[in-house]
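>>> Give me a 3D structure for the following:
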Amino acid sequence: MIVELQENISLGIFVLVAEESLFIGGPLFDTSLSWIISNDEELIVSDSSTDLALFLDLPISKTALALNLIHSLPYYPFQTLSLWENVNTIQPFHILKYSADKKLEAIQVWSPPALVKEVEPIYLKIRERLLKILSQNIVDYSELSADLSGGIDSATIIYILKALHADIKLYHAEADSKWNSDSKWAKLISNDLNTSFTSFPSLGSSGKNFKIDIEYSNSTLPDSPLLWADTEGYVESIAESAEKPAHTTHFTGLGGDELFTPMPSNAWSLVRQNKLRSVDLGLRYCLLSRTPISIGISELINNVSFKDALQLEIDRAFGYDNTSITDSTLNWCGPIIIPNWLTEPYRKSSYKVLTNALHDTTGALDIDRSRHQIIESLLFQRRLVNQLNKIYETNGIAWQAPFLDIEIINHSLSIPARYKQDPNLTKPILYNATKGLVAKNIFTRGFKGDYSTGLYKSYKEAVKGYTQQIKKFKLVEWGIVDADILISELSMPTALHSRIESFERLAAVERWLRVAMKKIETSNE
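Below is the predicted model:
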């Protein structure tokens, strides 16, 4: 019954009363369930840590704010930590069991599926599930819309909807660089389907990723900073364009990249899933990646556990371990980089929280590195869709990501890594699952458009506008960010990508903090 509930709800939480216990959970791949045990030993639960904190007048966790400033920190198991003191959040794929004797325990209810030997039946199951999900939303009174980015995932959803004879509105954000061919592909797809689409300004011109003094749409405070604020202007345009918001479903291709594109550590998985060909695959990896054989083989045979590898990365980042190790895309995660402007007290408290959180976790999301990376990224995409639905719920629009459906996830995860690579196709698994429904030329495009032009421009404008205001940032006033070091770093003429990402994250956290403080002040009046 719990599995049935989790597979059939997309938002909120459920409470199942069974004899002398309560079972509390949310949708699979959702980590929004939060709880606290009050002074009266009452269990209080919510699908929003923010709502829970405001209801109980709880303070913001300064260390959690500091952790959110580290943009290179792996999403799992750290980014699910609540931004509020004393609020607990559920670990992925767990539910709560609350017994009559007030004993509380978390129970794992999902684990990744086993790999299959025959993939053709799985392609068929993915196809059937996509058709079922999308056909369920085609009703007479509904208004359907979808992203038409020019990429494969959004195009696949649109082609299937058109095959189901759906009347659908298409939306596209114009590319901000002449080298980006996404807009060209979007027009080709709309012409092929004989469906017009509405073009909005480029993401670079409408994004809010460096805005710190603005409210979130509908005066909503999300549980965590918006890490998709670069597309926030585009999303708001979609919400404003709906003619019948209360009956509108908008489709997005989120989750497609994770399920159908090779992850960074894909070569590591290939070697282990193809034992008899491991030597040949290892040599091919070295050749294609232009990695010296001695280094490449060493990376491929590396079997360091998730917890040990991540602890080493944490120790290196905070200066507690000087071990010389080679950064590799085949590792569990990339290197963790601590911003120079994070103050010493919060470096220490952040290190302590990270170490404790890693100690408490059971380990990787999967023993296979690439599947771990897939699941970790899907968890983030699930959070993004939840934020969309919660922020715009008053508009009535339902945001759906078909590729985040649990059945499609299970089917896709069961396909061995080697089927994700084809010299003639991009996303061959998705191509084989939708053959005959989606035009083949959609899968022969060699690359996705680049959006760095708008990011660099927005960064430079933000630096110019904020340099004189930094000492008034709340994060500075709270002693989390060193204003002098930050100002010095922003004054450097070279805009390194890592520096831009760090400042983008800082702006997102600063904005969340300002809105949260206003909410607290309002609730206390």
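
>>> From now on I want contacts and neighbour counts done on CA atoms only, so please keep to that.
Will do.

>>> Need the three-state assignment for the nearest residue to Val15 once chain neighbours are set aside.
Nearest residue to Val15, sequence neighbours excluded (Cα to Cα, 6 or more residues apart in numbering): Ile24, at 4.6 Å. Three-state assignment for Ile24 (DSSP: H, G, I helix; E, B strand; the rest coil): strand.

>>> any idea where the strands of the stretch 101-250 of the chain begin and end?
Using DSSP state E, counting those that start in this stretch, the strands found in the stretch 101-250 of the chain span residues 104-108, 143-147, 168-173, 197-200, 248-251.

>>> Identify the residues contacting the longest one?
When you say that, I think you mean strand 168-173. The contact list for strand 168-173 (Cα atoms under 8 Å, 6 or more residues apart in numbering) reads 143-149, 161-162, 183, 186, 195-203, 234, 238.

>>> Drop anything exposed from the residues you listed.
Among the contacts of strand 168-173, the ones that count as buried by 16 or more other Cα atoms under 10 Å are 143-149, 161-162, 183, 186, 197, 199-203, 234, 238.

>>> and Lys178, how many neighbours?
Lys178 is flanked by 8 other residues according to other Cα atoms under 10 Å.

>>> That one and Asp450, how far apart?
Separation of Lys178 from Asp450 (Cα to Cα, to the nearest Å): 10 Å.

>>> How about Phe55?
On the measure of Cα to Cα, Phe55 and Asp450 end up 43 Å apart.

>>> Settle it for me: which of the two has more neighbours?
Neighbour count, other Cα under 10 Å: between Phe55 and Asp450, Asp450 has more, with 14 against 11.

>>> For the comparison step, fold the sequence that follows:
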Amino acid sequence: MHIISTSAKGGTKQLHCRALDNDSGVTIIRNAGEMVVSVPFLSGYSLYWAVLNGEIHVATNAAAIAKKATAKIDDGFLAASLSPNIPFPIAEAISPWQNIRRLPAAKQLHIDSDMRIHECWECSHATVSQVHDEPLTGIRSRLLQMADQYARRAESISIDLSGGLDSSATAYILAARGVSFEAYRFAADTIFNDDASIASHVMADIGVSAESIAPLSQHSKAFDAASPYPNAYQADQPIYWSDTEGYVGWLADRNDSTGDGRIHLTGLGGDELFSPMPAWPWSVLRERPWQAISLIRLCSRLGGMSLGSAARALLNSKSLHSSLKASIANACEVGAVHGVAGDWHEPFLFPRTLSAYGREVLCEKLHDVLSGQRLQPLCNDRSKHQLLCSLAMQSRILRQANAMFGAHHIEFTSLFLDPAVICHALRIPEHRKTADKSIMKSILEGIVPDVLFARQEKGDYTTSLYRAWAYSASTMLADVYDGILVDKGLINRAYIERMSSMPSPPTSFLFEMQRLAATERWARNVQ
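Take a look at the predicted model:
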């Protein structure tokens, strides 16, 4: 945490900043008599601030400020945490604590010598204009360069090898540079998931063995609502990737026995960089207006709407803020939610786990965010805005994993979340992106076999989720019913009891319960 104050010397006011701890995520720059405070975009951090006793406290973890201010957890934040499809720009502006501000991604705090505070938007993707190489060539060169850098920097390297395209590509890139590495893959929870067999094929092709570990369901903490975070970690918000947290911890513990400085590579970010985003038709229409008729027909068919409705959806030019206000108003006021092809975001839906009070405080919080500022997109192109939003969430996963397990001398990262790779990828025209990642195929031609791109479907991990639910349901429900969220009146207990009594509840309910467990666990840990 950093504390900013002012003093007067010789009639001139000066700003001062002192650090109370090693909060390396905060960037503070002096500029023309003011201080500009921010966190690097795609660092995985959020910036929190509050004014206490005439001084401005800033930190990347609101808990540090909350302890000093004796702040309480915000019920609106808890309700929002239960809602998986709150649009990213809104979710990023909701603080976990009362009376502590949270800056959305790509926003800066400007403080002048009179201690006046202004929140200003920055252009998070401004570095794109500084990249002059052809984007596909630039991505290929950078990926190979990073493999060389990791080999020089780390004592050992390991990778996830799920059998998916992104993790397989990572393995082939390392092999192409002669980098030695260890690979880990899950045993499949079901014979209908062929990821494990594809992972075995990749390893045989490269000539490296992969260690098969217990199925994902046996490591999962997806429905853990009560246990402390490992290594006394203080999470600034819930751990939504808890289904793989046990596996990440297993990797960290395993590395502890060797004491190596290890880099562990994941495939995070590959889908976002090389696959079409939901707003793809809207973006392609702006790039290739002569394809309007085919794009309108495509949206009509996929969205189940008339040709006229599809045309209006693709031609709409609403701002992000206006679109968010309309979607939230529909959900909160009339309960009607309509998806619009090519919109900035998916339509907002209330999770059924929320009580009437939970819906009320969430609506109030959403309206507060939208009325208190005009939210700006991360890019004027809707697909690239969505890409950056999703990459920011992937970056947070890595940052949380490293903060939680970094003491074990292991660093979790991904080739596809490298800033230079992202800058190049932002220059790829949207019309070149296809569901089979043909753009990645072009980038990695001669490195990754073409046959890997012929796969039509991703591996199905719903069996892992159902098995984890079977292992943990009774314990989780007992913890939740005796927990903070129920005590605050945020939970629709009748709905949970009805659905959990089913022999095989729908997958959507299990995802709701995973989110609920993560939120309850966070509240217990910080309180």
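
>>> Got a TM-score for the pair?
Scored against TM-score structural alignment, normalised by the length of structure 1, the superposed chains reach a TM-score of 0.87; 502 aligned residues with a Cα RMSD of 2.8 Å.

>>> what residue of structure 1 takes the place of Ser220 of structure 2?
For Ser220 of structure 2, the aligned position in structure 1 is Gly207, judged by TM-score structural alignment.

>>> tell me, how many neighbours does the residue nearest to that match when sequence neighbours are not counted end up with?
Spatially, and ignoring its direct neighbours in sequence, Gly207 of structure 1 is nearest to Asp230 (4.0 Å; Cα to Cα, 6+ apart). Number of residues near Asp230 of structure 1 (other Cα under 10 Å) recorded here: 22.

>>> For Asp271 of structure 2, see how far away the counterpart of Asp230 of structure 1 in structure 2 is.
Alignment note (TM-score structural alignment): Asp230 of structure 1 maps to Asp243 of structure 2. Using Cα to Cα, Asp243 of structure 2 is found at 19 Å from Asp271 of structure 2.

>>> residue nearest the centroid of structure 1?
Phe380 (2.5 Å; Cα atoms, centre = their mean).

>>> What strand or helix carries it?
Take DSSP states H and E as the rule and Phe380 of structure 1 turns out to sit in helix 369-391.

>>> For that helix, grab the matching residue range in structure 2.
Against structure 2, helix 369-391 of structure 1 falls on residues 382-404 (TM-score structural alignment).

>>> What residues sit buried inside that stretch?
Buried, per 16+ other Cα under 10 Å, within stretch 382-404 of structure 2: 382-404.

>>> Contact partners for Lys519 of structure 1?
Leu221.

>>> got it, and Gln14 of structure 2?
Counted by Cα under 8 Å, 6+ apart, Gln14 of structure 2 has contacts Thr6, Ser7, Ala8, Gly33, Ser113.

>>> now Val271 of structure 1
Val271 of structure 1 touches Arg277, Ser278, Val279, Leu281, Gly282, Leu300, counting by Cα under 8 Å, 6+ apart.

>>> Map the second one onto structure 2.
Right, the one you point to is Ser278 of structure 1. Using TM-score structural alignment as the criterion, the counterpart of Ser278 of structure 1 in structure 2 is Ala292.

>>> Could you say which helix or strand holds the closest residue to that match other than its chain neighbours?
Excluding the flanking residues, the one nearest Ala292 of structure 2 by Cα to Cα, 6+ apart is Leu285, at 6.0 Å. Secondary structure assignment for Leu285 of structure 2, by DSSP H and E: helix 280-287.

>>> mind listing what's buried in that helix?
Quick answer for helix 280-287 of structure 2 (16+ other Cα under 10 Å): Trp280, Pro281, Trp282, Ser283, Val284, Leu285, Arg286.

>>> distance of whatever residue of structure 2 lines up with Ala433 of structure 1 from Leu165 of structure 2?
Aligned against structure 2 by TM-score structural alignment, Ala433 of structure 1 finds its counterpart in Ile443. Remark: distance between Ile443 of structure 2 and Leu165 of structure 2 (Cα to Cα) = 13 Å.

>>> ok, which pair from the buried residues of helix 280-287 of structure 2 is furthest apart?
Greatest spacing in the buried residues of helix 280-287 of structure 2, by Cα to Cα: Trp280 and Arg286 (10.1 Å).

>>> show me what contacts the counterpart of Ile206 of structure 2 in structure 1?
When structure 1 is aligned by TM-score structural alignment, Ile206 of structure 2 is paired with Leu193. By Cα under 8 Å, 6+ apart, the contact list for Leu193 of structure 1 reads Tyr159, Lys162.

>>> Select the longest helix from structure 1.
helix 497-524 (DSSP state H).

>>> I figured the residue nearest to Val15 of structure 1 hits Gln6, correct?
No - Ile24 of structure 1 is not in contact with Gln6 according to Cα atoms under 8 Å; the separation is 10.4 Å.

>>> These two - which one has more neighbours?
Taking neighbours as other Cα under 10 Å, Ile24 of structure 1 and Gln6 compare with Gln6 leading, 22 against 19.

>>> Translate that one into the numbering of structure 2.
Following TM-score structural alignment, no counterpart is assigned to Gln6 of structure 1 within structure 2.

>>> Tell me the secondary structure at Gln6 of structure 1.
Gln6 of structure 1 carries the three-state label helix when classified by three-state DSSP.

>>> Also the one 10 residues further on?
Under three-state DSSP, Leu16 of structure 1 falls in the strand class.

>>> Perfect, I'm done here.
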